[in-house]
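>>> below is the sequence, then the predicted model.
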Amino acid sequence: MKNYDLYINGKWTVSKEKDFIEVENPATREIIAKVPAASESDVLMAIKGSKESFSKWSETAPLKRLNYVNKMYDYFVQNKDEISKTLSLELGCPLDFAKVRHVEPYLLNIENYLEIATGYSYVETNVDYTIYKEPVGVVACITPWNYPFGQIVKKVIPGLLAGNTILLKPSKRTPLTAYYFAAAAEYANLPSGVFQLLPGRGGEVGNVLAKHPDVDMVTFTGSTSGGKEVGKLALDSVKKLALELGGKSAAVVLPGADLKDSLKKVLDTVYLNVGQTCSAKSRLIAPRSLKKEVEETLIELTKTYKFGNPLEDEVDVGSLQSKAQLEKVSKYIEIGKEEATLLYEGEVPKGNGYYIGPVIFTEVSPKARIAQEEIFGPVLCVIYYDTVEEAVEIANDSIYGLSGMVFGPGEDALKVARQIRTGQIQVNDGVFSQNAPFGGYKQSGLGREGSIYGFEEFLEIKAIFM
């Protein structure tokens, strides 16, 4: 079992409190590592270093900053197999899935950020004034456990490229992947204080970062309740905020859609990663006239997914990430059995891990708890409609607005997609891209990640009149 240190001001540092968090492999419940739980004094030391290094880093030529980050990218490429293995162990997913879904797409995402930064103009000249786009300052990045590589990429990489200094607080559940960012910073000889790694507990690290007056921005990904708490703390000193929060996304199937192809795309979002994806399309909104065909196809397709130990061959779906996750998802399944009709419940895989099988509920009321609340597990709710207008109304009947899908004849599908209030929607064979802006309406968050819009979240706008 490996023990880790903090990475503060360009050095591997032993935490002052010598308090540790055990990291568990959820597929076996084996403790695989220990990371330090950063104390308040550790965090204050890191904030001080970030503030002191900001002036020099922000004034570093953009091309030079880009060269540093490009070296970090080289490190990730050289070590992507090791990163994938570590991620697989701490998240509980199959190794191939870790590599193909959790690591490689985000390497392409880094390439896209590097391309954006290469041609980006930080000065815009107008007739009466000039716009200067400047780094925000010291940025606290608070990242979730379900995408431990990708979510750090979407915060740390554009933040550094834009000239900010970074304080990274990864989830205590999956902190090991974050250590590759510290190793990459060391490999690239990033100046002292530009990147800090502070694993630990939310109340002891995240809250200090959110409240501290020398932190200029907080970018947070996690639950909506967690985002609200962080936001309240950050707004006490009116920090800039970027929040990527929860979702209860809808997939609308219109008459005339390719049913098997459509439902397979929906189930991929609900089952893969064991449903631990904020953009999972966990509400299927389908025509009542196709009820029999929809339900038969869902059961047929569900049986093609193999749930089980991620180390076994041909397993598509591994374990939930923690005991808390298992208890939460199991509770919602019991609630669903009282609120709706259980269409299918897959066998729970054998083993010592936090395993669960796929579950489908049908005849779900749009107002049911399982249709309104984020379950974060492999649970699909099927809601039927009689008119397309009703389908749109159901899709929008949510506090969330993160993602979505619409399937059907092209013009009809696009018309429905335009009416759904959500940050992203895939129509028919539209392919999801990590390089597109990602973020939500309503209580799904503030701001965007990815693309030039995600890059500009880390900049402030200054107008100068001469």
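Yep, that arrived.

>>> hey, let's count contacts and neighbours off CA atoms from now on
OK.

>>> buried residues in the helix ranked longest in the chain?
When the chain is parsed with DSSP state H, its longest helix is helix 40-59. Residues of helix 40-59 classed as buried: 40, 42-44, 46-47, 49-54, 57-58 (neighbour count, 16 or more other Cα atoms under 10 Å).

>>> ditto for stretch 64-74
Arg65, Leu66, Tyr68, Val69, Asn70, Lys71, Met72, Tyr73.

>>> follow-up on the earlier one: run through who's touching the longest helix of the chain.
Residues outside helix 40-59 that contact it (Cα atoms under 8 Å, 6 or more residues apart in numbering) are 8-9, 15-16, 65, 135, 137-138, 162-167, 191-196, 198, 204-205, 208-209, 214-215.

>>> can you check stretch 364-373 too?
Under Cα under 8 Å, 6+ apart, the answer for stretch 364-373 is 248, 283, 332, 335-336, 339-341, 381-384, 394, 397-399.

>>> out of these, who's nearest Pro26?
Set against Pro26, the nearest of the contacts of stretch 364-373 by Cα to Cα is Tyr332 (20.0 Å).

>>> one more structure, for comparison:
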Amino acid sequence: MERLKFYIDGAWVEPTTPATLGVVNPATEEVFARISLGSAPDVDRAVAAARRAFPAYAATSVEERLRLLRRIVEGFRARLPELARTMTLEMGAPITFATERQATVALFHFEEAVRVLERYRFEERMGNGIIRREPIGVCGLITPWNWPLNQVGSKVAPALATGCTVVLKPSEVAPLSAMLFAEIVHEAGVPAGVFNLVNGDGPTVGEAIAAHPGIDMVSFTGSTAAGVRVAKLAADTVKRVAQELGGKSANIILPDADLRGAVIEGVHASYTNAGQNCQSPTRMLIPRAQREAAFEAAREAVGAVRLGDPLDPACTMGPLVSGAQFEKVQDFIRSAIDEGATLVAGGPGRPAELNHGYYVRPTVFGDVTPGMRIAREEIFGPVLSIMNYDSEDEAVEIANDTPFGLAGFVQSRDPAHARAISNRIRSGRVYINGAAFDRSLPFGGYKQSGNGREFGVFGFEEYLEVKAILGAAG
């Protein structure tokens, strides 16, 4: 499969300078597709197209933008199986998960953008004037490989809904689903230049987007280190920067919780997407007196994981995305053993039954202390740390003892008790007792987990400027 063109100004075009990259299927370790890697001149072309398109698109009516978004939703639904299968091939998500979560949640963002846009008030009276909200302009969107379409949707949907134009750089590791999405956008009749896609790596295309003087806002999802780089590059042009970065979320299991159920659910939650999930509850905090029972429940949960061919509907965990990611996670596992953590399940190396693919054994460590590397750094693999506490105050202190603040989790039979603990956790989201995903609620982090918010009205308003018009209220 060769996808060597970029989508710029309403057409598929050749890159300025030919350079290709193989896309690897992580389950087979074989190249199955090739893309082009872009350069700064490709970004220049895309930005120029987006700038030309912006005035007319920003002036479109709400009804016109709703029609476009609804056509995107229709096209997305029609191609959902193809999108899901493509993500399975490019980043290893099991096909059932790719269909029910990866592709479907991405679709949710466009449905949510329609819902918000239908009700949103772009003007309101205040004092002796009018507060008006206007599209910020040309938006550079840089998205990761772990949720390739979800993060595209969470950025592109509100950008288009608010009247912005877009230059998108999907991850070069998993770019193919975003290219299929570009076809959906084209078929929906989005005007030329409103949506543009340039493939490439972060140091070349990503940095060109972040620094470009023709881009008014950059929205980035990825590692904290890369986010710092994006912010520094963006600072010279004082553009708005919205970032969703790393996480090291704590899952506090309170003494009054159903321990076995909470541990089993917590293990599976930390293994979502093979652990390649920024808000995974990778630090499980348990009362010290319940240590042995927690270990037993964790082993039970690990025993239910089904590794294998991600195209098999029975598979519940696929490979990691790349050889580099596999080696990174192996290094974390070895470091935990060297630092004295108790190996509860899993361990280093590939699962015995799999002799190819970037598969990691689902792993649980117990007796992890706050100073250990696996308790401090984001692993991005199926590795869970169980940490002991003696009091609830200590549990909250451990939960907040991190440079990150993306999410928190609290388990208790008493909802009021769980709520009181939730209020003390320094993170952008807290899930109580396995609460379900809600696309209307804001997503984003405290501290080094980023700034700005995605999803719902909060994500919508990231793409708007606020203008005060004085003397116009009458």
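That came in fine, so what should we check first? Computed from a predicted structure; not experimentally measured.

>>> superposing both, give me the TM-score.
Once superposed, chain against chain, the TM-score is 0.98 (TM-score structural alignment, normalised by the length of structure 1); 466 aligned residues with a Cα RMSD of 1.2 Å.

>>> that older thread, quick one: the longest helix of structure 1 to chain centroid distance?
Chain-centre distance of helix 40-59 of structure 1: 26 Å, with Cα atoms, centre = their mean, to the nearest Å.

>>> mean shift of it relative to structure 2?
Averaged over the aligned pairs, helix 40-59 of structure 1 sits 0.8 Å from structure 2 after superposition, using mean Cα distance after the TM-score superposition for structure 1.

>>> whereabouts in structure 2 does that helix align?
Mapped onto structure 2 using TM-score structural alignment, helix 40-59 of structure 1 covers residues 40-59.

>>> just give me the closest of the buried residues of helix 40-59 of structure 1 to Gly275 of structure 1.
Closest to Gly275 of structure 1, out of all of the buried residues of helix 40-59 of structure 1 and judged by Cα to Cα, is Val43, at 33.0 Å.

>>> list the contacts for Glu30 of structure 2?
Taking Cα under 8 Å, 6+ apart, we find Glu30 of structure 2 in contact with Val24.

>>> over to Leu406 of structure 2?
Applying Cα under 8 Å, 6+ apart, we find Leu406 of structure 2 in contact with 246-249, 278-279, 427-429, 444-446, 449-450.

>>> re the thing from before, in helices, which of the contacts of stretch 364-373 of structure 1 appear?
Checking those against DSSP H, those in helices are Tyr332, Ile335, Gly336, Glu339, Ile394.

>>> just give me the closest of these to Ser433 of structure 1.
Using Cα to Cα, those come closest to Ser433 of structure 1 at Ile394, 26.2 Å.

>>> alignment lookup: the closest one to structure 2.
Ile394 of structure 1 maps onto Ile398 in structure 2, by TM-score structural alignment.

>>> next, work out how far apart its match and Leu285 of structure 2 are.
To Leu285 of structure 2, Ile398 of structure 2 is 8 Å away according to Cα to Cα, to the nearest Å.

>>> neighbour count winner among those two?
The neighbour comparison of Ile398 of structure 2 against Leu285 (other Cα atoms under 10 Å) goes to Leu285, with 28 against 21.

>>> residues in contact with the host helix or strand of that one?
In the assignment (DSSP states H and E), Leu285 of structure 2 maps to strand 283-287. Contact partners of strand 283-287 of structure 2, identified using Cα under 8 Å, 6+ apart, comprise 248-255, 266, 294, 375, 384-391, 395.

>>> next step: those restricted to strands.
Ala250, Asn251, Ile252, Ile253, Leu384, Ser385, Ile386, Met387, Asn388, Tyr389 (DSSP state E).

>>> can I get those in a markdown table with distance to Thr237 of structure 2?
Shown next, in a markdown table, are those (distance: Cα to Cα, whole Å):
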| residue | distance to Thr237 of structure 2 |
| --- | --- |
| Ala250 | 37 |
| Asn251 | 40 |
| Ile252 | 42 |
| Ile253 | 45 |
| Leu384 | 41 |
| Ser385 | 41 |
| Ile386 | 44 |
| Met387 | 44 |
| Asn388 | 47 |
| Tyr389 | 47 |
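
>>> just to revisit the earlier point, buried ones among the contacts of stretch 364-373 of structure 1?
Here, 16+ other Cα under 10 Å leaves 248, 283, 332, 336, 339-340, 381-384, 394, 397-398 buried among the contacts of stretch 364-373 of structure 1.
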